[in-house]
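got a predicted model here, sequence first, then my questions.
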Amino acid sequence: MNYSKQIVRETPRGIIFTDFDGTLFNSERFVTEENFKTLETAREAGYITAIATGRSLFSFRRVADSLDTPIEDYFDYLIFSSGAGVIRSYPGIRGFKTEVTVEDLIEAEGLSPSVAFDAAGLLFRRGIDFMIQKLVPDNHHFVHVKSNGAVNPDYYRRIRIYSGFTEALESADGDSELDQIEKACFKGVSQLVAVVPPGGNTDIDAKYTNELIEYLRHRLSDCSIIRTTSPIDHSSLWIEVFNPEVSKSKTADRLTRSLGLSSENALAVGNDFNDEDMLHWAGTGRTVDEAPEKMRMAHPSAGRAIDSAVASAIQSFITDKKGVKT
C-alpha cells in the first residue's frame, strides 16, 4: 500500500463512493449527464469522489474509453477488482489507464500461493468452474479450469470476452489437474473467480447459493469471499476469492482514513451483493431501484439508475454535511 500517492485537498468535506455497473453506468450502458454534473458540483464543493467496481482495471478501461465523456475528469480514485487495487486519476489524459505498473498503484493485494492453491483445490473438488487471475494490474489474464462436465454458458462467454488473455491449464506428462492448478497458483494470483450457473428454480438457487457461500467462508476463513451477480448474463452467480484484506469496504476505509476522514463522512451507492459491505460501512448507504429487495430494505433507494440515482444520492448527502448514518 502506498497512500503517499493520494490526492490531498485542503480539509475535504467528505468522500463519495459509487459502484459502476448497474449504478453509475446504467442498464442502457451510459452515464447520465445529471450524474456527471452532480459529481462535478460535489468535487468543486470539496468532496473526494471514487468509483468502486468489481471490474478489473483493464475491463473498466475498455468501457470507460467507449464513453463520450472522459469519466476520470469526475473522479479522484478508482477502486477496482472489488478492492484488490486502487489507482488515482489523471484528468485530461484518459487517466484510468490500462498500461500501468505496480508502481502506479496506490494499493495492490494478492493471494499467497499456498492459500490460492488451497482455495482452488477446494473449488475443483466441489466441481465448481473457476478462473485463476494473475496479479494486479494484469488480472485480466487468467487460467480457466473446467471442474465438471455441466453446461455453463457464462463461464465460456467470459473466456471468449477475454480472448487473447486466457489459457487452459498447462498439461505435462504425469501431472494431474491439481498439479497443474498448483503450478498456476504459484505464478502469482490476485483472485479466483468461480462461475456457478443458475439452476432454473429461484427458491432452490437462493438456498444453494447461501449454503455454498457459507461453506466457502467457513472452509476458506483466511480469504475474503465476495458474491456478485454475473455482469455477463445477469443471472449466474460469481464467487470471488481474495486476500482477506480485500473488499470494497476495507479498501474504501483505508483510502478514507488516509485522507483524514472516517466512514461517517462517506456516502456509498451500489446495486449488487458485492456492494453490501461498503453500504454497511459508509455513514450513508444508498441503493438503486434495481438492487435486490434485501439490500433496498437495509439501505434506501435513491431511485432508478437510469434516472440518475447517483446524482440524487449525492445531492441528499451534501445537504446533510455531517453524513450521519441513515
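Arrived safely, thanks for sending. Numbering: from 1, shown residues only.

contacts, neighbours, all on C-alpha from now
Fine.

now the residue nearest in space to the middle of the chain, what's its secondary structure?
Residue closest to the average C-alpha location in the chain (C-alpha atoms, centre = their mean): Gly54, at 1.8 Å. Recorded secondary structure, Gly54: coil (DSSP: H, G, I helix; E, B strand; the rest coil).

look up how far Val246 lies from it.
Using C-alpha to C-alpha, to the nearest Å, Gly54 is found at 11 Å from Val246.

overlap in contacts, those two.
Ser82, Gly83 (C-alpha atoms under 8 Å, 6 or more residues apart in numbering).

okay, now Glu40: neighbour count?
For Glu40, the neighbour count with other C-alpha atoms under 10 Å is 16.

quick check: it touching Tyr74?
Yes - at 5.9 Å, Glu40 counts as touching Tyr74 under the criterion of C-alpha atoms under 8 Å.

ok, back up a step: residues touching the residue nearest to the centre of the chain, list them.
Phe80, Ser81, Ser82, Gly83, Asn274.

second structure for comparison follows:
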Amino acid sequence: MRQMGVSVALATGRSDYSFAKLLENLTADPAAGLPADHIIFSTGAGIMDFPGRRLLKSFSLRPEDVRFIAQVLDSMTLDYMIHQPVPDTRSFLYCLRNNQENPDFHRRLQLYKPHAAPLSPVTLAASHGATQVLCIVPVESGHGIFHKVAASLEQFSVIKATSPLDGQSIWIEIFAPAVSKSQAVKWLAGEIGVSREQICAVGNDYNDEDLLHWAGQSFVVANSPESILARFPAVASNNEAGVS
C-alpha cells in the first residue's frame, strides 16, 4: 500500500512501551519491514510518527479525574490499574479490591512487575494524572460490568477490549473524553491532509468499533468477535494476512 502512496497508521491498544517490546520480539531490527508511517497507541491516547517515534499528540486524565474514577471503581469492588501519563505509561499503580479470582489481572501484574506499585491513599493523592485507568474483569461478568462502568463514568471515554493475554477476559479502559481510535485517526488525517472518505479501517476487536463506524470504508478480520462480524464485511483472519 505504501508503495502506491497510501499512508498507513497502526492503531493499537498497546502502550508505546508494550508496542516497542512486541517489535523487539518480532525482529532483531524493530523498525525494519514494519509497513507504517504512524503509530496510534494506548487506544488513541498517544500518536507518534514511525520509525522515528516522535510523539505528535497525547491525552491524559487529570489528577482529579483519576481520584474520581478510583472512587467509582472502589464502590464497585473492581480490580484496576492506573497508568502514568505518556511517555511513562509502562509505570502504574494497582488496586486489588475483588476477593474473587482474577487470573488475567495477576498475569498482567506479574508481566509488568518491575513497573508496578500498590495503590494507597498517599500515592493516589500524589497522582499527576494518568494515561488511562484499566479494569480487568473475568469474561463471565465482563460485558455486564463494562456497561455499568460506562454508565457511571459517561463523562469519560470508556472502551471495552478483549485481553491480549488470555484472549477471554474483558479489559475496561477509561480515558480522557477525547480519546478513542477514531478521534486519533481524525486528528492525524487532518494533519496529513486525508479526508474521512479516503480512510479504510481494518479491525479485530471491540476497541476498534468506533473507528470502524467512523471510517469511510471498514472491514474486520475473520477471527473478530461475533458481534463485530455481524456488522462489518470480513476479510481473512489476522493469522492469514487479512490486512494485507
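Done, it's in. If you're wondering where the values come from, they're calculated on a predicted model, not measured in any experiment.

ok so, going back, tell me the counterpart of the residue nearest to the centre of the first structure in the second structure.
Superposed on the second structure with TM-score structural alignment, Gly54 of the first structure falls opposite Gly13.

same question, Met278 of the first structure
Using TM-score structural alignment, Met278 of the first structure lines up with Leu211 in the second structure.

distance of Ser15 of the second structure from Phe92 of the second structure?
Taking C-alpha to C-alpha, one finds Ser15 of the second structure at 12 Å from Phe92 of the second structure.

and those two? which has more neighbours close in?
Phe92 (26 against 23).

the more buried one against Pro85, yeah?
No - the criterion here is C-alpha under 8 Å, and Phe92 of the second structure misses it with Pro85 at 9.5 Å.

in the first structure, what residue corresponds to Leu109 of the second structure?
Under TM-score structural alignment, Leu109 of the second structure pairs with Ile159 in the first structure.

thought that match was touching Asn152?
No - the criterion here is C-alpha under 8 Å, and Ile159 of the first structure misses it with Asn152 at 11.4 Å.

the two: who's more crowded?
Ile159 (19 against 16).

distance of that one from Val196 of the first structure?
14 Å.

where do the helices of the first structure begin and end?
With DSSP state H as the criterion, the first structure has helices at 33-44, 57-64, 113-125, 153-161, 177-185, 202-219, 248-258, 276-281, 293-298, 309-319.

dump the residue contacts of Ser42 of the second structure.
Contacts of Ser42 of the second structure by C-alpha under 8 Å, 6+ apart are Thr12, Gly13, Arg14, Ser15, Asp16, Thr131.

map it across to the first structure for me.
With TM-score structural alignment as the criterion, Ser42 of the second structure matches Ser81.

same question for Ala151 of the second structure.
Match for Ala151 of the second structure (TM-score structural alignment): His218.

so how many other residues sit close to that match?
For His218 of the first structure, using other C-alpha under 10 Å, the count is 12.

swap in Arg54 of the second structure?
For Arg54 of the second structure, the neighbour count with other C-alpha under 10 Å is 12.

swap in Pro197 of the first structure?
Pro197 of the first structure, neighbours per other C-alpha under 10 Å, totals 21.

hmm, Arg157 and it touching each other?
No - counting by C-alpha under 8 Å, Pro197 of the first structure stays clear of Arg157, with 12.0 Å between them.
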